[in-house]
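1. Sequence first, then the predicted structure:
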Amino acid sequence: MIAQIVPVLFAFGANLGDRGETIRAAQRALAAAPGIRDFSASPLRETIALTERGPDPEAPRYLNGVASAQTALTPHELLDLTQRLEADHGRVRDARWGDRTLDIDLILYGGRVVRDERLTIPHPRAHERDFVLAPWLALDPDAVLMGHGRVDALLARIGDTTAPFAEPGDAQA
């Protein structure tokens, strides 16, 4: 049996520790994982922390990015893989929307809809998160979020509060 190859989109976030290195290390590990190919990561963007009560300027700021890839893994195999990577990077799940060393969300899995106790795809709040939409637009100017429309139009509607992040090795202007 030949595995179906499916396009996927991941979102990454971190607001504790060496945020940029943690995200890039997780992305390298994900790109090297069996069943993943054609991995392409966006530039990272910096944002204010978003809590259950709303934006929190007192909390450590987040770095966020997205990455596209092709996979032969199932949605739940990807979830297990990303949760292992989060744990490898010190992720502790003690508070919903709390500070974290690493968060990896599966935003899209081809054109598939998944809704169960462990996973919802497309991600239910991606359309209202500039920290997902802005880096995604940088990665793919023609991106479309299934069920919501063009990413550029979604971002224009909600506004972009993210800021570019200068990574080590970036040329300084």
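-> That came in fine, so what should we check first?
2. For the rest of this, base every contact and every neighbour count on C-alpha atoms.
-> Noted.
3. Report the contact partners of Ile104.
-> Phe10, Ala11, Phe12, Gly13, Thr82, Gln83, Glu86 (C-alpha atoms under 8 Å, 6 or more residues apart in numbering).
4. Check Ala143 too.
-> If a contact means C-alpha under 8 Å, 6+ apart, then Ala143 has Trp136, Leu137, Arg150, Val151, Asp152 as its contacts.
5. Could you give the number of residues near the third one?
-> Going back to what we said before, that points to Arg150. Other residues within reach of Arg150 by the criterion other C-alpha atoms under 10 Å amount to 17.
6. same thing with Gly54?
-> The criterion is other C-alpha under 10 Å. On that basis, Gly54 has 9 neighbouring residues.
7. likewise Ala69?
-> Under the criterion other C-alpha under 10 Å, the count of neighbours that Ala69 has is 19.
8. The spatially closest residue to it that is not a sequence neighbour: how many residues sit nearby?
-> Nearest non-adjacent residue to Ala69, counting by C-alpha to C-alpha, 6 or more residues apart in numbering: Phe39, 4.3 Å away. Each residue near Phe39 was counted by other C-alpha under 10 Å, and the total is 18.
9. Pasting the second one now:
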Amino acid sequence: MARAILALGANMGDPAHQIAQAIDAIAAHPQISLLEQSTLIVSAPWGKTDQPQFHNSAVLVETSLLPIDLLEYCLATEAEIGRVRIERWGPRVIDIDIIVYDDLVITTEQLILPHPYAHERDFVMTPVREIAPDVANWLMNQAGRPST
């Protein structure tokens, strides 16, 4: 079993409800166990700043899914909740990112771990520090290291 941290965000519709829906879907998967959940925070948008504030949270999970399978489940959950990918860093009804998967450091066409921008984003790091301070420290130590 691997441990992973997922970051969740939303700024359209009812963000708190959509994040709760996503967490419920994650916890309902037979190969995922929800271990910790951060409090919900509100933050300014990042990247594209002319949009509503985001609600953000993070969860620590244990899973037997491989990283790519976990990613596919996160993307399917986003689609089920109503996410349509139109604009990079634009408004969204839900976003679920894999921040870490154990201490795996990889770069593939579909997935980069740890998440390449996590250490730059307070809306990711604040919830991660709350539920897994050791992982937050590891992420900060990984910043700038090349992926393999």
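-> Yep, that arrived. Bear in mind the structure is a predicted one, so any value in this text is a computation, not a measurement.
10. returning to what we had before: among the contacts of Ala143 of the first structure, which are located in helices?
-> The members of the contacts of Ala143 of the first structure that map onto helices under DSSP state H are Trp136, Leu137, Val151, Asp152.
11. right, and the second one touches Leu154 too?
-> To tie it back to what came earlier, the one meant is Leu137 of the first structure. No: using C-alpha atoms under 8 Å, Leu137 of the first structure is not in contact with Leu154, being 10.2 Å away.
12. quick one: which of the contacts of Ala143 of the first structure is nearest to Ser68 of the first structure?
-> Proximity of the contacts of Ala143 of the first structure to Ser68 of the first structure (C-alpha to C-alpha) peaks at Trp136, which lies at 8.8 Å.
13. Could you measure from the most centrally placed residue in the first structure over to Glu58 of the first structure?
-> Of all residues in the first structure, the one closest to the mean position by C-alpha atoms, centre = their mean is Ala11, 0.6 Å from it. From Ala11 of the first structure across to Glu58 of the first structure, the span is 23 Å (C-alpha to C-alpha, to the nearest Å).
14. count of residues packed around Ala16 of the second structure?
-> When neighbours are counted by other C-alpha under 10 Å, Ala16 of the second structure registers 22.
15. Distance of the one in the first structure that sits across from it in the alignment relative to His127 of the first structure?
-> Following TM-score structural alignment, the counterpart assigned to Ala16 of the second structure within the first structure is Gly20. When distance is defined by C-alpha to C-alpha, Gly20 of the first structure is 24 Å away from His127 of the first structure.
16. before we move on, what about Leu108 of the first structure?
-> Taking C-alpha to C-alpha as the measure, Leu108 of the first structure and His127 of the first structure are separated by 12 Å.
17. Which one's more surrounded, these two?
-> Using other C-alpha under 10 Å, the more surrounded residue of Leu108 of the first structure and His127 is Leu108, with 24 against 21.
18. Might one say that the more buried one is in contact with Leu9?
-> Yes: under the criterion of C-alpha under 8 Å, Leu108 of the first structure is in contact with Leu9, at a separation of 5.1 Å.
19. if we can go back for a sec, and the residue nearest to the centre of the first structure? What does it align with in the second structure?
-> With TM-score structural alignment as the matching criterion, the partner of Ala11 of the first structure in the second structure is Ala7.
20. OK, contacts around its match?
-> The contact partners of Ala7 of the second structure, taken as C-alpha under 8 Å, 6+ apart, are Asn56, Ser57, Ala58, Val59, Asp95, Ile96, Asp97, Ile98, Ile99, Val124.
21. Could you rerun that using 10 Å?
-> 19, 38, 56-60, 95-100, 115, 118, 123-125, 127-128 (C-alpha atoms under 10 Å, 6 or more residues apart in numbering).
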